[in-house]
Each structure stands twice: as structure tokens, then as C-alpha cells.
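Engineer: sequence and computational prediction follow.
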Amino acid sequence: MTTSIIGFPRIGEHRELKFATEHYWKKRATQEELLTTAKQLRAQHWAKQKAAGIDLIPVGDFSFFDTTLDAAYLFNIVPDRYKSLGLDSLDEYFALARGYQSETASVKALPMKKWFNTNYHYIVPEFDDQTDVKLVGSKLFDEITEAKDQGIENPKAVIVGPYTLLKLSIFKGHKQASDFAASLTTAYSELLAKLNTQGINWLQLDEPALSFDQSEADIALFAKIYDKLLAAKKDVKVLLQTYFGDVRDSYQTITKLPFDGIGLDFVATKENIKLVKQDGFPADKVLFAGVVNGKNIWRNHYVTTIETLKSLNVAGDVVLSSSCSLQHVPYDASLETNLPKSVQRHLAFAYQKLDELVELDAIFQGHDQKVLAVNNELFSTIRHPENQQVKTRIDHLTPADYTRLPERSKREKIQKDVFHLPELPTTTIGSFPQTKDVRQNRSKLRKGEITRAEYDAFNQEKIKRIIKFQEDAGVDVLVHGEYERNDMVEYFGEKLDGFVFTQNGWVQSYGSRGVKPPIIWGDVSRNEPITVDTTVFANKLTDHLVKGMLTGPVTIFNWSFPREDITPEQSVTQIALAIRDEVLDLEAHDIKIIQIDELALRENLPLRKSDWYSAYLDWAVPAFRLVHSGVKPETQIHTHMCYSEFGDIIQAIDNLDADVISFEASRSDLSLIDQLVAADFQTEVGPGVYDIHSPRIPSVEELEEIIKRIIAKLPAAKVWINPDCGLKTRSEKEAFEAVTNMVEAAKKVRSSLYETN
């Protein structure tokens, strides 16, 4: 046993799971059809790993929505409001993830947050004082039986570990994480016992929460759980799997506990390498060395990896593994035939990473030096396109380029005098539903079946329609709907030099939602306007204010596959200058409100707080300021952030110096509001009042109550009313009804404010 991976993509090489799941949700397919598709995908994925020569193949990494939710569901961590719906197990599971609405019941989805420092999202488990933790599900055990029936002789069972499950959960009531440690440990012990009866050799317990800063209490909780759990393992070997960061706080603890294997990420950080070198690694444990990058798509440089492995001087067994699950990369780089050979040959998607592990193993064992020579030759051919004008422009930046004048409080007064917006102005985050005809129009252009003029004419009719809808609904600040955009990052990348694009490079973001990240290959620059024509067209259709809609430089970078030959700061600064040019063009064309979305600002925040500013925020925040610092005082700059935890970086967000910031707040029960108040947040704010990732439509009364809760804590003069994200993924019926209800609710609360005053 010398090779393994932490996890594998699950959406399907051609997004089969996405389409099967969505058909089921829309009642266009039966549950049996969905389950059949899932079973076929699992079989394909296992067969691919086996054929590649992977020794230890994970089972349990497949999910219909999210593996954290899978673990919670397996252990009966399901609030009573979902159980009372009386649904079967699969529909109850989906209700937790998406919410549920019928003629007789309406339940919101559980919160959704970013999975550590990735663009993947997880559903946040919820404990309350009545939660009865116990092993109730069979999904993991059923899939192990399935894998063995399909010829996987030595499957590795995989599940989120108990410590991480507790650390990522929310607790409603008096009980906290430590109060559930004993019952959760017992439930995991029962899981171990059942795996033992199935003849499982290895259980992988994913504990990425060990990469966060850990207090003494955290380490004590971890040790308490595993002291008892590992005593129950019998014949099953337990692999403690960490990823996304280092385990500096707990290394001494975990190496002393009787784990059979420990998985460390040697790609995301050099700290784990340092730990192994300085403190040694126990000879009685197997080191699962995460040496193949599970988050980026570039080929592994074998000579560097082999040098790292040899430098560790591990006395015991070593298994070569991915640094994290391969779910964060696409399936197969060989399908990208439209890319230049000079780019394609440097790509390694999931399939290629399997081959890399096997080849690295052969080299490490001293069996195949020819492969090493070929790999060295490949790395000698990398030629990233450079742009001297961009480099010169960056060299000439000064502190003044990062500072907007006058200060925000003065701009706020100027803008209120210019815009004359009512209290609690309403708007949306940007996109409206990408209906089937919109996608077909884009497909026809791509296939050459229609001209660019025909494509644009179709989108203009869509813009006219959505502007009229917003006017009729009473929305105060309008958007053009973004019908011309395939994706908020890919669209901008296509208009900028320095990016290349895949045909089939889909990666799961959450549930059935996939994204196709661009690849940053060269220096980034803007040679012509990107959004000006469509925004100006929409602006001429109405007397209302229309927002220009842009994606910010940090988000474009974080949601792309980045270069590895320059620093993230250098790459983001290049993108910031390109978006700055677009901002100034929009302003020159009389667009008075410009939204620059930075949804992913927190995403690449280092997991260790000590690194937050020096390694990230000290350049990420100025990059955003660089984008908008050149506009006039009366031009209002908005930004948007969603589905992450912002409370601990509130000051950094305020320092973005935007005029208005909209946040996801609905799934987190508006808890962010208290954090804004505590931090004396100065930016005007739009806390999302309803969850767009759920098909559930909130009533006017529900929204009215939410708005009242917001302005009970925040000054109404600083509050905007909006959904928590763009409406692209919803149906028009869902979007139109929800927006109409939102506007009506805002008007009612506004009227009560005027009456009070």
C-alpha cells in the first residue's frame, strides 16, 4: 500500500449528478432514477482509481449535497422542525440543505458556509438541547458493500471526524460542543464496530479543523474524544486526515495518540514539513504524505516533491496522497482540446493527479527514473506571457492610488443629496434567473448558429423586460439582470488578457451548483470595456438608478486557478488595475452606482489568525481600494459578500472603504448584525433578508419582521434591503414573487418609520 487520495470529485465528468439531482427536485425524475445515476457514478469513480493503480480507494466521499451534512445525518443531528415534516430520508436530507415549502409547512434551510479556504460550501449542522446523537444512517456502510461488490477489495471508509463536526456546528440552546463530545464519541465508536464487521482495514477521519488556531481547551476536547474512540477501533486502522493547513498546535498530541496513520498537507504550508523534520514522525504510524496539490490544476514537479519526501527522513511507512480531496479540481485535462498545447500539457486534473501519485511512487521507490526526466523537461518549457506595460504601471503605483477622497462620512452626505433615495432603499444583488432560453441563446452563439448582433438583441429584450419588472415591483435601485454572463468570474476572465478557459473544467461549489474556474496563465490586463454597453443600455431604459455590476479582483483571483510562478499579491494587483479601468469607464458613462463584488474576500484568508494580515489582508484590502479610489465623491461604490463568516474580519471589511456593503445574513439568522454593531461598522449595509439558494418564497409578513429586527439594531438611514445573493439560480416565478414581497415589506416598514417620525 503506497498510494491513496483523500477524496474524489462526485458531480460527474459531464455533471451527471447535477442534472439528475435537479431533475429530481423538479419532479422530472424519480428517486430511483437519481439513486441509479449516483450508483453509476460511484462505480465509474472507483473503477478509474483502481485502473490508475491507486492502492487505497476512498469510499464515503460521495455525497448528494455535502459530506458534512452526510455525517450529521448519519448521527441523527437533525432538528425536530425537519423531522416533523414527515418526509422520507432523502427528502428530509434535502430539506436540511435547501429548505422546504408546501401548502402546510415552510422551513428554512440550515446555514451554509465556505469550506475552510475553498469555494466549496458546507451545510452547517445544528445541535440543540434535545439533539439525540446516535448512529442511525446506513449510507457509508451501504457504499462499502457496493464498492466491494464492484471489485474494490480494500476500500478506505471516509467520514468527517467528530472534532471537526463539532467545531463546524452551531449550538442552539444551553449545551455546547463539549456537552455532546461523549455521545458523539459513542456514536463514532459504534460506527467503528460496524466497519469492523464489514472487514474494513482503514477508516479515514477527516479533521481539517486541526488547521485552525487551537486553544488548550480545543486540544483537550480533541484528546478526550480520541482517547475513547481509538480504544474501540479493534482491527480497523484509523487514519487521522488533516488538510488545508498545518497542525502546529496539536502535533505533539496527535503523534502520541494511537492513530495508525496521520495525513499531513505538505502543499498548503511548509510548516508541516518543518514539524516532521524537527520533531520527527513516529515509526509505528503510517505517514500519509499530501504531496499532490488537490486545489490547483498544474502538473506536479516531481524532482521537488521527491526531494521533500526524502528530506523528511521518516522511519516508518509512507503513503503518497493528495493534499486534500480532488473534488476541488475538474475531472480530466485530456478533454481540454481547445487549449493551446503549451498550456494543456501543464495541466493535471483529477485523472492526471491519480497518475502523478503512481508515477511519484515509482520514482520514490527507485523504479522509474525515465518519468522523472520527462517531467523535468516539461517544467523547462513553461512560458507565461508577460505584459511590460502592466508591470510598469504597478511599479509606478503610490499610496495615493489606494486612497479615496473625501472620507466616507462626507461622501455619504453627498450621495444622499444627489440620489434622493427613500429610507430602506431596495435593490437586488445583480443577477436575475438564467432561464433555459438565456442559456440556449448563449449556446447558439458559441456554436455559430446566430450572429453576435442577434445574440445581443435577444439579451436586450431580456434587459427591457427585467427593468420593467423592477420598475413595476417598486425596486429603488435596478440592475440589468446579467443575461450576457455565463459566470461572474468566467465572464470577466474572457474579456481580460492573461486567462485561458476550459471546455469541461467543472468543479462543485455546493449541492448541484458547479463552477468552471478560469485559469490564469499570463499577465492580466484589460484592452477594452467589458460591461459598459449593456449597463448603459439598461440605464437609458429608466429614470431609476441602475447599478453597474462588476466582480472584484480578489474574487476573480480566488475563483480562478492561479499561476504559481508569481505571488497572489502580484496577480491580484494586475486584476485590480484592469477592473479599475472598467469602473472609471462606467462612471464616465453616467453610471452613478457601481457594485464591485468581493464574495470571496474571506475565502483565501489564512486559517491561522497570526497570518491574516501579513500574509493576506495587508494586500487584499488595498487591492479593492485600488479599484475604486479614482471615482468622484457622488459615485456610490457597493460591494457584496456571501456565505462565509465575517465577524472576525469586520474591521478589514470596513477598511475596504466602500459606500455600501451587502452581506449574506438570512441563513445565519442575522447574527452578523450584532457583530456589525459591536464593531461600530461605518459602511452602509444591506443584510440579505432572504435565502436565494432555497426555492422557498418568504412571505411579506416574514420579511417585514426581518427588516424590523434589522433596524432595531442598525440605524435605518444606513440600511439597504436586498436578497442575500444573486438570483441567477432561481426560477423566474420564485425570484419575481420573492422580490415583490421584499419590496412590499420594505414599503410597509418604511411607512411605519415615516409615521413614527
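Structural biologist: Perfect, I can see it now. Numbering: from 1, shown residues only.

Engineer: could you use CA atoms for every contact and neighbour count after this?
Structural biologist: OK.

Engineer: number of nearby residues for the nearest residue to Glu490 once chain neighbours are set aside?
Structural biologist: In this structure, Glu490 finds its nearest non-sequential neighbour in Pro518, 5.7 Å apart by C-alpha to C-alpha, 6 or more residues apart in numbering. Residues lying near Pro518 (other C-alpha atoms under 10 Å) number 23.

Engineer: can I assume Pro518 is in contact with Val500?
Structural biologist: Yes - the criterion here is C-alpha atoms under 8 Å, and Pro518 meets it with Val500 at 6.2 Å.

Engineer: let's bring in a second model and compare:
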Amino acid sequence: MTSTHILGFPRIGAQRELKFAQEAFWRGEADEAYLRGVAATLRACHWQLQRQAGVAFVAVGDFAYYDQMLGMSALLGALPRRFGFDPSKLALGEYYELARGNAAQPAMEMTKWFDTNYHYLVPELAPDTTFDGGVDWFFDEVDEALALGLNVKPVLIGPVTYLRLAKSYAAGFDRLALLPKLVERYARILDALKARGVQWVQLDEPVLCLELEREWLDALTAAYEALGACGVNVLLATYFETSAEHAARVAALPIRGVHIDLARAPAQLAAWCEALPETMVLSAGVVDGRNVWRADLRAIVRSLQPVSAALGERLWIAPSCSLQHVPVSLSGERKLDGELKSWLAFATEKLEEIGTIALALDDPRAAEPALAEADAALASRRTSGAVVNALVQKRVAAVTDAMASRKRPFEQRSRLQREALKLPVLPTTTIGSFPQTPAIRHARAAYKRGELKALDYLERMRAEIELAIRRQEALDLDVLVHGEAERNDMVEYFGEQLWGYAFTENGWVQSYGSRCVKPPIIYGDVYRPEPMTVETAKYAQSLTRRPVKGMLTGPVTMLQWSFVRDDQPRAATALQLALAVRDEVVDLEKAGIRIVQIDEPAFREGLPLRESDWPAYLEWAARAFRISSAAVSDETQIHTHMCYSEFNDILPAIAAMDADVITIETSRSAMELLDGFGAFAYPNEIGPGVYDIHSPRVPSVDAIERLLERACEVIPLERLWVNPDCGLKTRDWPETEAALSNMVRAAKRLRSRVAVPA
């Protein structure tokens, strides 16, 4: 019989139960026992879903209260020393302080998990890190599952991936020096699992899909040769790209199986089938764990039949990666168009898909009804008139290279903009959003339910906009924003006003911690039928003499943070989005808005994992941004925002976007990210974030001033802006005003004692 398994399941719950329990705990409204109870209930529910779907090996240990990498650090006993916590006695409240910061320490650095919109907390290692101690939460979860009689497969981040993604702030220290101690700790973990009767353990090594240096490949060999003596069957999991060039090396390791991502890289199958010895399992990740489209089950079965004949029971069927990147279930979607819904599969439905594939390989006749149903859905999608729009296709065909260029170079534009805007040196601003208070959320919900009339809703939103403007004026910020009270999400809000998008009621996906997003679904050609933000921006600007930024989400982020159609190249969809944003930028300028911010926080996220594939992506992504922004006059200032990514390796492409001002996240890394911009001599203006908005911690004036002084060492003063790391949507007003007040005071103090260029 062909076995099935998954690499992980969404942990937040179908109704975001974990999010709400966490936030209640943070507010002091619920105790630790309550939060742990909610978590245990969710785990049991998700295990039961896997059992009901006939999954042979239930994933355990894929749960995390905040982040799986932070959970791994807690298990390994590798906590940042600066917090002073005892790794073996870590309380749940302390665990959250690592993720969110406290009064004494900023939170751990956060960045994107490979090319996804999930954020992980970067482990902080030191030369004397010992990996002793650590919490027992992982083993508690394994024991829970075993007590339910489940055939478990514990899931852990592999040692090489953990070490590769970690950081050390010790100058000149090579993290690989810690590998022997780290592997010893992993060996003890595997021994403890063996003692519990566990037969299989999944160790995730997605770094094998990167272009690794020889020393890291040698580290992989050394690590798994040592772990091979532990007596537990290890399934080494790779995903997000091909790992075929390492097939011979991995096949020689003392492990019992390997997982490969055949949704992202189907061509690697032959190499792995040729390399694997007769004792090794091949886990085929054939159902896309990153997107929501129903799989072509019959085509997958045909591709696997020769492999099944050759490998027999050594072939396992799985999704391509953890299902944490898709929503939990379609069952709660009551408003989706019926035809569109038939094209989709969320995590629960993907469990059924892998079961159908395994059944079709073992008993084709029994699987035929499910295969026929999938065929019908695919045929419906291919022939639907809702997918292709002739108007959009005609406009895309008319795009020229001239549409991707501003009239003058930046040096000339910047002089015109300084004359028009008359801003001080070190101008202060925010990234866009202000706190989404309960009153705002309740008004939006009432409007969606039809309990609040459109005019009444408009008046409430305008009152919130005026409140945001007045508070910014009182803080003496130089460039204001309207606060985005009317926006539910920076992608969903715009997608709701564009053709070609669909929206779910409960399609939530975790972005980080308790932050969940509901990615819209791009199912057809994208077009802007009418202005989306112009009236709101005009109203905000009418309230003040200070410049108010128009706030838009850029085409690459609209693409990356949506579930994107897979029937045309992503570059083609990005171009359609760029044209829609371009229309909005032009209309904002016509309405008197002189600064337009086009946010692209996902620009780096879209970068392929293989450096050899970067040029093609960077060319079309930067071009899409320029097409969206280049139609305005030179006096109109274009901003963009990027956050929580490593930018230094793509700085030429960021410069090629030709935004007048870029704002970036830098506070968690103490301006480390800014060094690359300085070394590259980034030519345009830049606003390095001076405080972390994901933490409730309010930074002092002195702390912000020190960061600004550090920034001045890297970027010329006349090209620096002062701003937080990101939007303030998730914060409350008291801490927001306190932090912004300190930010403005720090900027003024620095202005008063530095030489201002003529």
C-alpha cells in the first residue's frame, strides 16, 4: 500500500483560535493554562483531520505558539543571552518576550522564511552556545499524540538549516564551529523519541534547495552520519525548489527517506529515482502546499505510476511542503462563487487529494469517482469566461518601455521635490497605518453585515481620518498619512476593488505570531474599474497644510501576498497589477496628492531561491514597479516601503525601481541592514526604521537618536528620512503616540546639532 503523510498543518485554527487565545494571554485576560488548553484542542483537532483522511503518519511537533524556529531554539536551549532567561525553565510569558521584546530588550530579529510571507525569528548564537537544557514542550506534544493511539511522525527543523538561518554577532565567528555540539543535542532528542517508540522523524532541510557552499554540504554529511546511529528512521525533507544536485550525497547518508518538492521542481524526480538506494523511501511532494488551486490528480497519478511500479511501498505521497501556507478548510466558505470554489483546495482538502493519489496508484478503479470530479473542476476552470478579459489583454499588449521611466533622473527630480515640498532635513513620517481600534473594526464589521449604511460608515471613517491627522499634527510629524482606518488589509483592500480577484471569509494564513492574513485569490485578468483611494486621500489632504501621502500597495506585493493563478506566468499577472496601480497613481496626482507611497514589502520575498534565476525575476519585478509609478510629474515624490528581508544582495534591482524615497526595517538589526545600502552607495533617499512596531516596547529618545547617528555614518544626512519600521495598525494609540513623540524629538535633537547641507 502507498503511504501518505504531510510535512505540517496550519496551527492557527480554522477560526484563528490560537490568535485570539494568544492575544488574550498577552493582555492579561487569560492565563497560561487557558492558552495551553486552546493549543492542545487545536492539535487534537488537526491530528483527527489527518486520521480521518487516512494519513499514514500524523505530523507532530509542527505546532508552535509563535514560530517554529523560536520553538526550535527553546527546545535546543539556544536562547539569546541578552534576555537572561534560563533555557530549561523558560516560561511561556518569557517565550513571548523573546518574540515581542520587553522593556529592557528588543525582540529577536525577524525575517522571511525562504520565499514565503511567513516570518521566522532568527536564532542568536554565540561562540559559547552549548545547546544544553531546553524546554520539554515538543515531547509533551509527542506524548499527547501517542496517548491518542496515533502513528506519529515528529517534525523538527534540521540541524544544518537551523544553523544556516541563525546569526552570530561575534565578529569573525563561524557558526559551523557549533555543529558538533548542535548535533549532540539533536542526537539526544532522537534518543528520547526512540525511547517513546517513535519510528520515523522528519528533519526539515530546505537549505538544500539553495546554492550551498562546500563547507555547508560537508556539514550536512557530518551531521547526518552522526545522527544515523540514533536508531530512528530519519526522513530528510527538502522543499521550495529542486535539490537534485545533492541526490547522490543525500543517498549516501544513513537516513531512511527523503522528501522532495515536485510541485515547484517536477524535473528533479528522475535524478532522485536514479540515486536512491533500495532501502530508502521517496516522499513525493506532488500536491502544492503553497497555493489553493485544485491539483490535476489524474496527471499526477500518470507521472507517478512508473515510480510506484519501481519503488512499491517505498513511495510516499505528500504535499510539496507544510500546509501552514494555505487556509485550513473550504467548509467555512459560504459566499464564494460555487464554480470558483470547485477549483480550490485548502489544507483539509489537500489531505483528501493525497489520499486519492495514493488510492489511484493502488486501486485505480476505486479512485475513479474522485479523479473524475477533479477532471470536471479543471475543465470548468479552463473554459470559464470569468478568467480572460479582452480589455485587459489589449491594454497589456500596448505597454511600451517608455512607460517604465520617469522624465528626469533622480538628482534633478529631488531638487524639484525639495522646492515643492519644503521639508526640513531628516523629515519625519510614518509608514501608513495607524491603530485599528475596536471601534474601527466594529464599524467595518457592521457595514459588511449591512447593519451600517454606506453614508454612516463613510462619516465614521472620515472621523477616524481626521483624528489621525490631528494627532500627527500634534506630534509635529512632517509628512502625514490618513491612517488607513477603512482598510482591512493592505492587499485585500485593493483586491476587493479590482476585477479578477476573489475573497474568502475564513481563508486565514499565519504571517507571524498572532498576525494572520487572508490572501485574496487572483483567478482572472486584473483590471481597475474605478479609483480606489482618491476621495479618501483628497479628504485627508483637505484637513491639513502638511503633505499627506497617498498610500497604495505595489504590484509585486499584490502578487506575492495573493494566491495567484497558475495558468499564466507570474510576470504577466504582475504587469496587469502594475497597470491598475499606475491608473490610481495618476488619479492621485490629479487630485493634488504630491507624495505617493507604493509599498513593496514582498519585493525580496519573490526572489527565486537559486541565484541563477534571480536576473529574470528582478527584471520583470522592478519593471512592474516602474510602470506603476512612472506616469507622474517629476515634482511628485514616489515612496516605497520594504520590511523584514535581506536586501543587500539585490540592491542594484532596488535602485532600478527608481523610487524617490525607500523606507526599510532596520531597528531589530541595529541598522545592520543599512550597511549594504551605504556600501552600494544607494543613490536615492532612504528612511531606515528607527523603532520596531511589532513590539509593545516604546523606545527612548536616546535610543532612537543613537540609531539615527548610526544611520548618518552610512547615508548622507540630506538623503535620510525618519520613520518607524512598518505600519502601526497592530499597536494601540498610547504606545503609538509615545513612540512617535520620542521619534520626532530625536530627529529634532539631531537636526539642532548637525550641519545642514546648503
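Structural biologist: Okay, I see it. All of these numbers come straight from a predicted model, not from anything done at the bench.

Engineer: before we move on, back to that, looking at structure 2, name the residue matched to the residue nearest to Glu490 of structure 1.
Structural biologist: Taking TM-score structural alignment, Pro518 of structure 1 has Pro520 as its aligned residue in structure 2.

Engineer: so what's its match up against?
Structural biologist: Pro520 of structure 2 makes contact with 491-492, 495, 501-504, 561-563 under the criterion C-alpha atoms under 8 Å, 6 or more residues apart in numbering.

Engineer: list the residues that contact both of Pro518 and Val500 of structure 1?
Structural biologist: Gly493.

Engineer: can I assume Thr557 of structure 2 sits in a strand?
Structural biologist: No - counting by DSSP: H, G, I helix; E, B strand; the rest coil, one finds Thr557 of structure 2 to be helix, located in no strand.

Engineer: tell me the spacing between the counterpart of it in structure 1 and Arg602 of structure 1.
Structural biologist: Correspondence of Thr557 of structure 2 to structure 1, assessed by TM-score structural alignment: Thr555. To Arg602 of structure 1, Thr555 of structure 1 is 9 Å away according to C-alpha to C-alpha, to the nearest Å.

Engineer: for Ser342 of structure 1, same thing?
Structural biologist: 33 Å.

Engineer: Ala51 of structure 1 now?
Structural biologist: 39 Å.

Engineer: what does Ala43 of structure 1 give?
Structural biologist: 36 Å.

Engineer: could you do Gln278 of structure 1 as well?
Structural biologist: For Gln278 of structure 1, the distance to Arg602 of structure 1 - C-alpha to C-alpha - is 32 Å.

Engineer: neighbour count for the two, which is higher?
Structural biologist: Arg602 (27 against 10).

Engineer: what residues are up against the more buried one?
Structural biologist: Counted by C-alpha under 8 Å, 6+ apart, Arg602 of structure 1 has contacts 117, 644-646.

Engineer: for it, helix, strand, or coil?
Structural biologist: Per three-state DSSP, Arg602 of structure 1 ends up coil.

Engineer: which helices and strands does the helix or strand hosting Leu359 of structure 2 pack with?
Structural biologist: Using DSSP states H and E, Leu359 of structure 2 sits in helix 347-362. Using 3 or more C-alpha pairs under 8 Å, 6 or more residues apart in numbering; DSSP states H and E as the contact test, the elements touching helix 347-362 of structure 2 are strand 3-4, strand 281-287, helix 297-311, strand 315-319, helix 364-383.
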